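# sequence first, then the predicted structure, then my questions.
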Amino acid sequence: MRRRGCVCVLTMILCLALTACGGGATGAEQLALDIRGEYLAMEGCTASLTVTADYGQRVYEYGMDLEYRREGESVFTITSPEAVAGVTARLEQEGGSLEYDGVRVETGPLDDSGMSPMDAVPALMRYAAEGFMAECVMEERDQGQVLRVICRDPDHQAGEGQECSLWFDPDSHALLRGELSQDGYTVIQCVFSDFQPMGSAGED
């Protein structure tokens, strides 16, 4: 029963995404829909990533190893800079904190919506699985051709409110990069490597 419910939800979301990308999806739009279905069914992922958080007058960059789970606890282990390597962030749906030698330190917001670096990966994964796809295009990057999907509120124009850009490998469908912006200003960037999906939600 649970699996049947997940399939129904998946079908409805894919239909909405198809409308967002312009009806009869072909090319980049169809690839985006295929990837959307996979990410919607995904339980989580593992990856290494570089996170750049822009606080305006302060910009921080971290290297992290990630074990993300849609349900339950996600774990982020900082790998750089060396001064804070080994710090572990544990994040659940109700919030998260940093842990180091038993000390827990809350992370600060990046924008008025309360977005913090701790929230970035879960936010990107939600957009990948459920966000309104406003634009779907193929782009040439250093690593070759990639799929770019831009998600935003359907009532907003480009540069208004929160917007998410996602770049995917067109062959493996791995998430390569994600950016979150607020009113046209990029507040956080995540560059992924060795992205590996974990399971499928709803499987018995």
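The structure has been received and is ready for your questions.

# can we go C-alpha only for contacts and neighbour counts from here?
Noted.

# what about the spatially closest residue to residue 52 that is not a sequence neighbour, distance to residue 103?
The shortest distance from residue 52 to any non-neighbouring residue, by Cα to Cα, 6 or more residues apart in numbering, is to residue 61 (4.4 Å). For residue 61, the distance to residue 103 equals 21 Å [Cα to Cα, to the nearest Å].

# those two: which is more packed in?
The neighbour comparison of residue 61 against residue 103 (other Cα atoms under 10 Å) goes to residue 61, with 15 against 8.

# hmm, back to that, the residue nearest to residue 52 contacts residue 50, correct?
Yes: with contact defined as Cα atoms under 8 Å, residue 61 and residue 50 form a contacting pair (7.0 Å).

# about what we covered before: tell me which helix or strand the residue nearest to residue 52 sits in.
If you go by DSSP states H and E, residue 61 is part of strand 59-69.

# helices along the chain, start to end?
Here the chain has its helices, by DSSP state H, at 2-20, 28-41, 120-130.

# another structure for you, compare them:
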Amino acid sequence: MLLAVVLSGCGGDTAADGLTVRTHFEELAGFEAHLKILSDLDQSVLEYEVDYVYNKEDNDTFTITAPESLAGIGGTIAGTDSASFVLQYDGLALDDAMPQRTGLTPADALFCLLDDLRRAEPTQIWTESTGGVKLLALRYEQDGDDGKVEKQVWITEQGYQPVCAELYADGERVLQIQVMSYRET
């Protein structure tokens, strides 16, 4: 498992916790993060590392740092939410190569997850701890014409720093994201 956690209880007012998390991420001006992404799509498991820069007032950017064969490829993510998402690799827009299910690929997962943290009401919130760090776990579920998407994201209870996330399509885990480093800007 991506993150070994010990269930420590459910407690708290989940509606209030959800509102506080949404407010934090809506007001967040920016951050820089180094991510490790494990993608399990179409019987192919791939691991990537990415430097990601979120900027509330402008486009998000990313640079692939691993695997070595892709290192240095950069991209820009434009749009204000998941519905207006536009991906460009080094200036080239990939309109015809957009994923069939937005938010479930290494290129668009974090952008769409941030959109959920800013705007969506979690279906479930609970607390866990690992290594002495208390975490909030938030679960998001969406039923659409193309199936069910579920996302679980763990953030620190103090400061709401993202730690990791797991994304599921129709009950099958397709992505794991581990935040290796994070700094708000």
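Great, that's in hand. Small disclaimer: the values here were computed from a predicted structure and weren't measured.

# how much distance is there from the strand holding residue 61 of the first structure to the middle of the chain?
How far strand 59-69 of the first structure lies from its chain's middle: 12 Å, per Cα atoms, centre = their mean, to the nearest Å.

# just tell me the aligned range of it in the second structure.
Counting by TM-score structural alignment, strand 59-69 of the first structure pairs with residues 45-55 of the second structure.

# give the buried residues for that stretch.
Residues of stretch 45-55 of the second structure classed as buried: 48, 49, 50, 51, 52, 53, 54 (neighbour count, 16 or more other Cα atoms under 10 Å).

# if we can go back for a sec, so how far is residue 6 of the first structure from the residue nearest to residue 52 of the first structure?
For residue 61 of the first structure, the distance to residue 6 of the first structure - Cα to Cα - is 37 Å.

# and for residue 167 of the first structure?
26 Å.

# the two: which has the busier surroundings?
Between residue 167 of the first structure and residue 6, counting by other Cα under 10 Å, residue 167 is the more crowded of the two (25 against 15).

# before we move on, the earlier item: looking at the helices of the first structure, which is closest to residue 198 of the first structure?
Across those, residue 198 of the first structure has its closest neighbour in helix 28-41 (9.8 Å, Cα to Cα).

# tell me the angle the closest one makes with helix 120-130.
If you take axes from the mean of the first three to the mean of the last three Cα atoms, to 10 degrees, helix 28-41 of the first structure sits at 120 degrees to helix 120-130.

# and helix 28-41 of the first structure with helix 2-20, angle?
Going by the same axes, to 10 degrees, helix 28-41 of the first structure is angled at 150 degrees with respect to helix 2-20.

# show me what helix 28-41 of the first structure is packed against.
Under the contact criterion of 3 or more Cα pairs under 8 Å, 6 or more residues apart in numbering; DSSP states H and E, helix 28-41 of the first structure touches helix 2-20, helix 120-130, strand 133-141, strand 144-152.

# show me which positions of that helix end up buried.
Within helix 28-41 of the first structure, the residues scored as buried using 16+ other Cα under 10 Å are 28, 29, 31, 32, 33, 35, 36, 37, 38, 39, 40, 41.

# what's the closest of these to residue 190 of the first structure?
Ranked by distance to residue 190 of the first structure (Cα to Cα), those are led by residue 39 at 17.2 Å.

# nearest spatial neighbour of the residue positioned nearest the centre of the first structure, skipping sequence neighbours?
Per Cα atoms, centre = their mean, the C-alpha nearest to the average position across the first structure is that of residue 124, at 1.7 Å. Leaving aside its chain neighbours, residue 124 of the first structure sits nearest to residue 178 (6.5 Å; criterion: Cα to Cα, 6+ apart).

# count the residues that sit near the one you found.
The local packing of residue 178 of the first structure (other Cα under 10 Å) involves 26 other residues.

# done for today, thanks.
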